[in-house]
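S.K.: 3D, please:
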Amino acid sequence: MGTFSLEPDQLAWCAELRDHAARRLAPLAEKSEPGRVNRPLLTELGRLGLLDRLFTSGALDLCLMRESLARGCTEAETALALQGLGAHPVHAHGTPEQRARWLPEVGAGRAVAAFALSEPGAGSDAAALALRAEPDREPGASGAEGTGGWRLTGEKRWISNAPEADFYTVFARTAADAGARGVTAFLVPADRPGLTGEHLDMLSPHPIGTLTFDGVPVGPDDVLGEVDRGFRVAMGTLNLFRPSVGAFAVGMAQAALDATLAHTAERQAFGGPLSDLQTVRHTVADMALRVESARLMVHAAASAYDEAPDSGDVPRRAAMAKLQATETAQHVVDAAVQLHGARALRRGHLLEHLYREVRAPRIYEGATEVQYAIIARELYASHGEATRP
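M.R.: All right, here's what the predicted structure looks like:
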């Protein structure tokens, strides 16, 4: 395992990112249309070189980016993370042609990427996908040369950046009754015939929607990785991004803690500042304890991934970091709202914003209950290996 303390250059970079988030990115985020992709924000992320770093950085750097941006502008953090989630399978498993076509556009903020895994009946149980990839007997149906393509039929739901993305990493069933072993990942440009979508109105106004596939043509040149091995693509992506979801949560929790320190030191009540009250001081100390503990778990999981991404220990550490950090953030933000009182519930207040933002990470990329299941599965698997004669 790597060190648990950051180097001076890493700390300086995090401070620079927080400054960018507050000065350059937050003003663009304020101009967002609720529930829609903010392309000017993506362009600025590209101009700052942060989107390109999605493909050149390790897991720890990704976590540092997400936490630092979240402390100053959650919209910028989310925009960056969704680009990474949608495009990482192309970076890791795409052909040279696929990478050359899309990654420079993603890095510049000109192309919007999306990760299309969840379905109406397959969220936490990702292996239960129902989107069908049926053999296409018509030559050249995908627009590529040769035969051997498929037609995608079904629906995806809860897809971030849908239906506005320029391309989707889509997971579809190519082998019936094969569970996780019969799923294939495809790169599907948004202009393919038969692909439509709708926006969904969510608690936190992120771009998210549904996708309907009505015989959408794809070919062998659209496959990411290997046929019937797409579940590995999905899980490999989630093993990288789950700790960074934790980093996002830590960033929100730290922002809430910072605001609470400032508020309780200034707010007068009962003859002095709130910070003079023992119950307030204990609450703030507990918040700080939880934030720092979660941060250390996130850094440990990211360091483990950077040292050995294919290690059997990575899924457990990723699940632990994601679970601990997202649950911590929910608790810390709620405590911050309580100490701020009614002002924190007013529309436009930082904590009102964080209170809406902090709920979803406990669900997406594997709900808390799924993370418990992963942790237990990996622990019992390791125990079995250790005790096997």
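S.K.: rest of the way, CA atoms for contacts and neighbours
M.R.: Will do.
S.K.: how about whichever helix in the chain runs longest: buried residues?
M.R.: Secondary structure of the chain per DSSP state H: the longest helix is helix 230-266. Buried residues in helix 230-266, counted by 16 or more other CA atoms under 10 Å: 230-234, 236-257, 259-261, 263-264.
S.K.: repeat that for stretch 51-58.
M.R.: In stretch 51-58, counting by 16+ other CA under 10 Å, buried: Leu51, Asp52, Arg53, Leu54, Phe55, Gly58.
S.K.: what about it, how long is it end to end?
M.R.: Terminal residues of stretch 51-58 are spaced 13 Å apart (CA to CA, to the nearest Å).
S.K.: repeat for stretch 194-207
M.R.: With CA to CA as the measure, stretch 194-207 spans 21 Å from end to end.
S.K.: surely Thr174 meets Ala130?
M.R.: No - contact criterion CA atoms under 8 Å: Thr174 and Ala130 do not qualify, at 9.9 Å.
S.K.: how about residues contacting stretch 345-363?
M.R.: 203-204, 245, 249, 252, 256, 323, 326-327, 329-330, 333-334, 336-337, 343-344, 367-368 (CA atoms under 8 Å, 6 or more residues apart in numbering).
S.K.: counting contacts, what elements does the longest helix of the chain pack onto?
M.R.: helix 59-72, helix 74-93, strand 167-173, strand 183-189, strand 272-273, helix 278-307, helix 314-340, helix 350-357 (3 or more CA pairs under 8 Å, 6 or more residues apart in numbering; DSSP states H and E).
S.K.: this one next, for a side-by-side:
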Amino acid sequence: MSDTSFLDWPFFESRHRELAAALEEWCVTHLPVDHVDVDAACRTLVVALGAGGWLTHSGAGEGERLDIRTLSLIRETLARHDGLADFAFAMQGLGMGAVSLFGTTEQREWLERTRAGKAIAGFMLTEPGAGSDVAATATVAERVSGGWRLSGEKTYISNGGIADVYVVLARTGEAPGAKGLSAFLMPADAPGLSVVDRIDVMAPHPLAHLRMDGVVLPETALIDKTGEGFKIAMTVLDHFRPTVGAAALGFARRALDEALVRVGRARPSGPLADYQMVQGHLADMALKIDAAALLIYRAAWVKDQGAARISREAAMAKLYATEAAQEVIDMAVQLHGGDGVRTGMPVENLYREIRALRIYEGASDVQRLVIARSLLT
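M.R.: Reported below is the predicted structural model:
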């Protein structure tokens, strides 16, 4: 059983502790799922998470605000049990984050479907020539009679190929760079949208390279106003970056749990846990986990208290938690010896799962830039 003493920290309220306990019980019953068919697994997870009521927390209802502590607790708990379950939950939130924060009543009909587990969401941001540099987005949205026509390509899109609806960032040209971008809500069955390629990665998730070849959307597809796309995207990431750190924290906690079991096993010469060097490694792992948790839930608490932006806090949480989790998991693999790199071992799976978190939603070096600029301005 993972350490839950952090739930007594002053960042949390009784409702958070009750949610964490209920979700833990749900996870023990429902996770992990069979990952042989990743697309099918994700669809199953979305339905199950919706039926369990957990996806209601992935977006904010009319007049509500996203609770970042709740989002973070859910991601940490799901990730500790099943990385794909965390992915399925997170993408329902991130995919519809723009609608949750800026959408119209009509657009929010899609949000209610994703919150119920009746539709799968995707966020079309990254392009072949625009990853960390969102301002370099080349996808174009042109005004046409009654709406917009979108042309361009997006890649490494989570839920690409299985999503029912996407939020897409495109250039509308009000100004150069970041100021000329807008956000649109696009159904997956829109004529002209196609899957160029499915992308296989080391920890399997539904990813795709998508193309928009003259996709026509109605005026009502525009989220907020033209030229606000970059602000919308950064606001969404501001809300969800601490939760990426929380997912990494869940992976790290599971790695420490597995390591404790491993080093505690009886051996003719005594358990590995008797060796001081091993104890030192365990201490370092625990230290990194608590430090990451403090940064994550500090950021989440600050946002939940009403802060307009938490760019610095979110960057610190995401950067430290993902980098620290990589180190914790690496040590867990080391403590397992040869078994640590055997396919199918929990720590081997965690080793593959954690790596992408240091890249997506702002790579580690991007987070360093965010933190440095907050010090220099």
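S.K.: and Ser118 of the first structure, which of the helices and strands packed on helix 230-266 of the first structure is closest to it?
M.R.: Smallest distance to Ser118 of the first structure across those (CA to CA): 8.8 Å, for strand 167-173.
S.K.: with the second structure superposed, average distance for that closest one?
M.R.: With mean CA distance after the TM-score superposition for the first structure, strand 167-173 of the first structure departs from the second structure by a mean of 0.3 Å once superposed.
S.K.: residues in contact with the alignment partner in the first structure of Ala332 of the second structure?
M.R.: Aligned counterpart of Ala332 of the second structure in the first structure: Ala336 (TM-score structural alignment). Going by CA under 8 Å, 6+ apart, Ala336 of the first structure touches Ala256, Leu257, Ala259, Thr260, Leu351.
S.K.: out of the residues you listed, which are shared with the second structure?
M.R.: Of those, the ones still in contact in the second structure (both residues aligned by TM-score structural alignment, their matches' CA atoms under 8 Å) are Ala256, Leu257, Ala259, Thr260, Leu351.
S.K.: can you tell me the closest non-neighbouring residue to the third one?
M.R.: Closest residue in space to Ala259 of the first structure, ignoring its immediate chain neighbours: Ala336 at 7.9 Å, by CA to CA, 6 or more residues apart in numbering.
S.K.: tell me how far that neighbour lies from Cys73 of the first structure.
M.R.: Going from Ala336 of the first structure to Cys73 of the first structure by CA to CA gives 18 Å.
S.K.: how about Arg343 of the first structure?
M.R.: Distance, Arg343 of the first structure to Cys73 of the first structure, by CA to CA: 20 Å.
S.K.: with adjacent residues omitted, what lies nearest to Ala301 of the first structure?
M.R.: In space, and not counting its chain neighbours, Ala301 of the first structure is closest to Arg317: 5.0 Å by CA to CA, 6+ apart.
S.K.: then Gly230 of the first structure?
M.R.: Once flanking residues are discounted, Gly230 of the first structure sits nearest to Thr184: 4.0 Å by CA to CA, 6+ apart.
S.K.: the one you found pairs with which position in the second structure?
M.R.: In the second structure, the residue matched to Thr184 of the first structure (TM-score structural alignment) is Ser182.
S.K.: gap between that match and Gly93 of the second structure?
M.R.: With distances taken as CA to CA, Ser182 of the second structure is found 19 Å from Gly93 of the second structure.
S.K.: number of nearby residues for Ala172 of the first structure?
M.R.: Neighbours of Ala172 of the first structure under the rule other CA atoms under 10 Å: 26.
S.K.: quick one: it and Ala130 touch, right?
M.R.: Yes - Ala172 of the first structure is within contact range of Ala130, at 7.2 Å (criterion: CA under 8 Å).
S.K.: returning to what we had before: now for the helices and strands packed on helix 230-266 of the first structure, which one comes closest to Arg39 of the first structure?
M.R.: helix 74-93 (9.2 Å).
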